[in-house]
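In: can't give you the sequence, but here's the structure:
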């Protein structure tokens, strides 16, 4: 197949595909769980009546030394991304069910084979400096993300932007380099629209619900309501204050002390301890947004070249125990596939059970008398080393010996070549729409071939997904590739668990919209 991968650094691709790896960090492994009552997590408490207008909401997020005001680099830290979502708009966003919802786009329609998409943007939208939104702003933004090799650039690799045809001030035809059936999903991935001709991306006006009032890198930002926002509902808040607090425990303590109203990304252990606290509500995102806990097996390397060895390891995992011991009862069992609870997920595949005897049998069929492995892992974020330790314990019953190569947190992602090329490695993969996962991870043209699954069969399946335009085609093509990966893939997913946030009882309307680590405050209000 033709290598159509963009000329971008592996580090950029790695950040794009894995997301900002934060969330439930800081928890510790428990070898036992609480009562059955603890298995049902607290949820965002639903208010009664219409949303209230006014007030100031203070929210704390993870920042860091690489915080920036540059909107093109908003993915650097969660606090940067949250600020960008408040100030700017995207063409499309994901709704609570993981489906596309139009934002600045009024319509986005493919032709029959996905080689062209007609985009029309909303009329009547203005940037905060008074300029009207036109299709020229969108074309400028897309070209800028590509030319600057921003984190989202790999997702735009199939767009042939020099061939884009402007039809009028609101409409353009976007030409693809090859059939592409899910440009709508690509536009949900943090491509923030800015005015054409922008040169200073630290101080660029947006069309979003809030306007930047003050920003101090490393400390936070103050935003005020955009009085000319084009939306029909929010924003409801007069002011939004974003505070940079790196430590999860410190964020929770600030919430309980009344210093903030919302604390992002608290640990599962903290969530477990706060379940009964009436002064704290735990906010849990939709299940499709929960990260996937597990490991990556490189199918292109021994001993995983034989699919039976990879399958044996999958049968050596007690997933129910993983949920209790690693996710502390917050999670749900995984089934060695991504996209559970998302549209088009293959629900007909049976749940893989813990069966050490079957694992032994598969190894025997593969001619493997004794399987000894080393898993690359780290305490970079919660669930990596903890899950690897439990896996090593469980696998013994199947006659599999697993040693842990615990890499320092600062080194785990430091060398993309090592991370992408690892034979057997812990993983905590953030979910994204299924067609985008296929684009990144599978086939000869995979941008990030973590599991090394390639060859004519998977390439044909990937091509079918890439070119699927209708929902029926997407459902069929994704079902086909998931059935193949269930048997032949190198993804070991033993559980899904949420990224928790905590807030005071008066906070409502904070929506993750695909990103629980950096949610949207567009519809947030104080009851």
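Out: Perfect, thanks for sending it. Being a predicted model, the structure only gives us computed values, none of them experimental. Residues are numbered from 1 along each chain as shown.
In: switch to C-alpha atoms for all contacts and neighbour counts from now on
Out: Noted.
In: quick one: the strands in the stretch 101-250 of the chain?
Out: Using DSSP state E, counting those that start in this stretch, the strands assigned to the stretch 101-250 of the chain run over residues 105-110, 116-121, 165-168, 171-175, 210-216, 220-225, 239-244.
In: typo on my end, the stretch 351-500 of the chain
Out: Assigned by DSSP E, counting those that start in this stretch, the strands in the stretch 351-500 of the chain fall at 371-378, 400-407, 424-429, 491-496, 500-503.
In: who wins for proximity to residue 443 among those?
Out: strand 491-496 (13.8 Å; Cα to Cα).
In: quick one, helices of the stretch 351-500 of the chain?
Out: 356-365, 384-395, 409-412, 416-421, 434-441, 456-466, 471-488 (DSSP state H, counting those that start in this stretch).
In: ok, and what's touching the second one?
Out: Right, the one you point to is helix 384-395. With Cα atoms under 8 Å, 6 or more residues apart in numbering as the test, helix 384-395 has contacts from 28-29, 293-294, 313, 316-318, 322, 326, 356, 375, 377-379, 401-404, 406, 426-428.
In: need the distance between the two termini of stretch 311-331.
Out: Start-to-end span of stretch 311-331 (Cα to Cα, to the nearest Å) is 23 Å.
In: from the chain's centre, how far out does it sit?
Out: Chain-centre distance of stretch 311-331: 21 Å, with Cα atoms, centre = their mean, to the nearest Å.
In: likewise for stretch 129-145?
Out: 26 Å.
In: distance to residue 95 for the helices of the stretch 351-500 of the chain - can I get that in a markdown table?
Out: As requested, these are exported to a markdown table (distance: least, Cα to Cα, whole Å):
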| stretch | distance to residue 95 |
| --- | --- |
| helix 356-365 | 40 |
| helix 384-395 | 29 |
| helix 409-412 | 32 |
| helix 416-421 | 31 |
| helix 434-441 | 15 |
| helix 456-466 | 21 |
| helix 471-488 | 16 |
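In: possible to save those helices as a markdown table with distance to residue 518 and mean neighbour count?
Out: As requested, these are exported to a markdown table (distance: least, Cα to Cα, whole Å; neighbours: other Cα atoms under 10 Å):
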| stretch | distance to residue 518 | mean neighbour count |
| --- | --- | --- |
| helix 356-365 | 40 | 19 |
| helix 384-395 | 21 | 22 |
| helix 409-412 | 22 | 13 |
| helix 416-421 | 24 | 16 |
| helix 434-441 | 19 | 20 |
| helix 456-466 | 28 | 19 |
| helix 471-488 | 28 | 18 |
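In: another structure for you, compare them:
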């Protein structure tokens, strides 16, 4: 879901997407493009030409935003920016999100069917599918992998156990899921981390070994250099056309575009508006995904952090001049918003976020100082990548009486460690990533007090209640009403500081074919090939 991952868009085709909550939707599309950057689009940037006979052989070179150090869905966030695509190549997905039908369709599984009430779902597995170690992927294997995901605390484990009361192997090819309440988009869970089925053999050695039923298997991994995956001849869907996939990380956005331009990479992950605009002008294709809060400040609510004080969090929101931030960090090309849903979302909220108000921010800071706050706060980001944001925030927050220290780490992977392991931060530039079709699960995982993915440690019983109410909403009108209340409560507690959306773009050239997008910027390579 996690985890995230979104875009700035004009000419946006916002179809009738639901919240990944209950019920369908027939509300009108939002017609105002909000002045989004021209040329950005939700979906394929250039309509792919996948006609003709696939060329067999060759290696696809993929430059990544961050390094997937362990291909374990428990340990690695399953989205396109942090290893989700790499893991999908090894494990496949039980189901995937289909962009054309806007539904979840079978991938590794043969079928996923609900009962009439949509509170019980039956997963049917394909016959004869095996993991790369030769063991069968049957119902017992699915149950074991899901149990492992929960026991070891996977990123979406808390939402999985909230949404699903139990899963049971009915027979060798059938798994029954009994939900806590009706949910029409249950397939979402099986298209992300929980739907990446890990073989029992993965845990039998001293270190984790990635063993999956996907089209590729891990050949080697060299930290900070490369991850090499090689094709499985016995993949259930037939041997992939590509012999291998090579992933290598480059932290700097400009560096990723450079290797796409000079041919060192066939595919790359881009997410900054100015660079994406350059790539559009270069004629690159690929797939973009739109969501909300894909650019913002993760705030640490834990004791000892400056942002543990709700007054400081509200002061930050009042101090954030997103137009200034946009000019100084995105050349004025970003889609900015301090609301939980950006202006390209189909959910057009009437409830306004906290307004830019320097005087209100100053008063909140002074009140905190009167109670002993020392006026200092830290900003953490990635060296070079986050420095423009850090300096901009330093200036804006000094105007309200805050002294900002800047702390830059070498890579996104190091930043992930500080957020999820050491929890050493006050505020950090971070992507929430909330597609319209997954607002309910994403809100739950990111800010519900019981969610493991709540990396800021926010805990607000009223916001918890509203998120749960959102999941129980059965119509678009009910969902809209609850979202209005969530925005109002967000203004009170400020669990996270939204800044807007960014282009989450898996970019590739015209010589790459057959890549299939799913959700959360995860790409599938089982049918991929290149000229």
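Out: Sure, I can see it. Note that the structure is a prediction, hence the values are computed from the model and not measured.
In: so how far is residue 299 of the second structure from the residue sitting furthest away from the middle of the second structure?
Out: Most distant from the centre of the second structure: residue 370, at 39.3 Å, with distances by Cα atoms, centre = their mean. Distance, residue 370 of the second structure to residue 299 of the second structure, using Cα to Cα: 22 Å.
In: same check, this time on residue 351 of the second structure
Out: On the measure of Cα to Cα, residue 351 of the second structure and residue 299 of the second structure end up 22 Å apart.
In: what about those two, which has more around it?
Out: residue 299 (27 against 14; other Cα atoms under 10 Å).
In: and the more buried one, what pairs with it in the first structure?
Out: Matched by TM-score structural alignment, residue 299 of the second structure corresponds to residue 296 in the first structure.
In: now do the SS call for that match.
Out: With DSSP: H, G, I helix; E, B strand; the rest coil as the basis, residue 296 of the first structure sits in strand.
In: contacting residues around it?
Out: 423-427, 450-451, 490-492.
In: between those, which is nearest residue 333 of the first structure?
Out: Nearest member of the contacts of residue 296 of the first structure to residue 333 of the first structure, counting by Cα to Cα, is residue 492, at 11.5 Å.
In: which residue in the second structure aligns with the closest one?
Out: By TM-score structural alignment, residue 492 of the first structure lines up with residue 497 in the second structure.
In: what separation do you get for the residue lying closest to its match once chain neighbours are set aside and residue 431 of the second structure?
Out: Excluding the flanking residues, the one nearest residue 497 of the second structure by Cα to Cα, 6 or more residues apart in numbering is residue 297, at 4.9 Å. Per Cα to Cα, residue 297 of the second structure is found 8 Å from residue 431 of the second structure.
In: for residue 380 of the first structure, what are its contacts?
Out: Applying Cα under 8 Å, 6+ apart, the residues near residue 380 of the first structure are 25, 408-410, 412.
In: and the gap between it and residue 250 of the first structure?
Out: 18 Å.
In: kindly report the same for residue 156 of the first structure.
Out: Counting by Cα to Cα, the separation of residue 156 of the first structure from residue 250 of the first structure is 38 Å.
In: ok, now residue 312 of the first structure?
Out: In terms of Cα to Cα, residue 312 of the first structure sits 42 Å off from residue 250 of the first structure.
In: of the two, which one has the most company?
Out: With neighbours defined as other Cα under 10 Å, residue 312 of the first structure and residue 250 compare such that residue 312 has more, 25 against 14.
In: same for the helix or strand harbouring the more buried one, what does it pack against?
Out: Assessed by DSSP states H and E, residue 312 of the first structure sits inside helix 307-315. On a contact count with 3 or more Cα pairs under 8 Å, 6 or more residues apart in numbering; DSSP states H and E, helix 307-315 of the first structure meets helix 356-365, helix 471-488.
In: repeat that with 10 Å
Out: Applying 3 or more Cα pairs under 10 Å, 6 or more residues apart in numbering; DSSP states H and E, we find helix 307-315 of the first structure packed against strand 292-297, helix 356-365, helix 384-395, helix 471-488, strand 491-496.
In: mean deviation of the last one from the second structure?
Out: Here the mean offset of strand 491-496 of the first structure against the second structure after fitting is 2.0 Å, by mean Cα distance after the TM-score superposition for the first structure.
In: next one: the longest one
Out: Between helix 471-488 of the first structure and the corresponding residues of the second structure, superposition yields a mean separation of 4.0 Å, by mean Cα distance after the TM-score superposition for the first structure.
In: that helix vs strand 491-496, what angle?
Out: 100 degrees (axes from the mean of the first three to the mean of the last three Cα atoms, to 10 degrees).
In: pull the distance from helix 471-488 of the first structure to the chain's centre.
Out: 20 Å.
In: name the helices or strands packed onto it?
Out: Using 3+ Cα pairs under 10 Å, 6+ apart, helix 471-488 of the first structure is in contact with helix 307-315, helix 434-441, helix 456-466.
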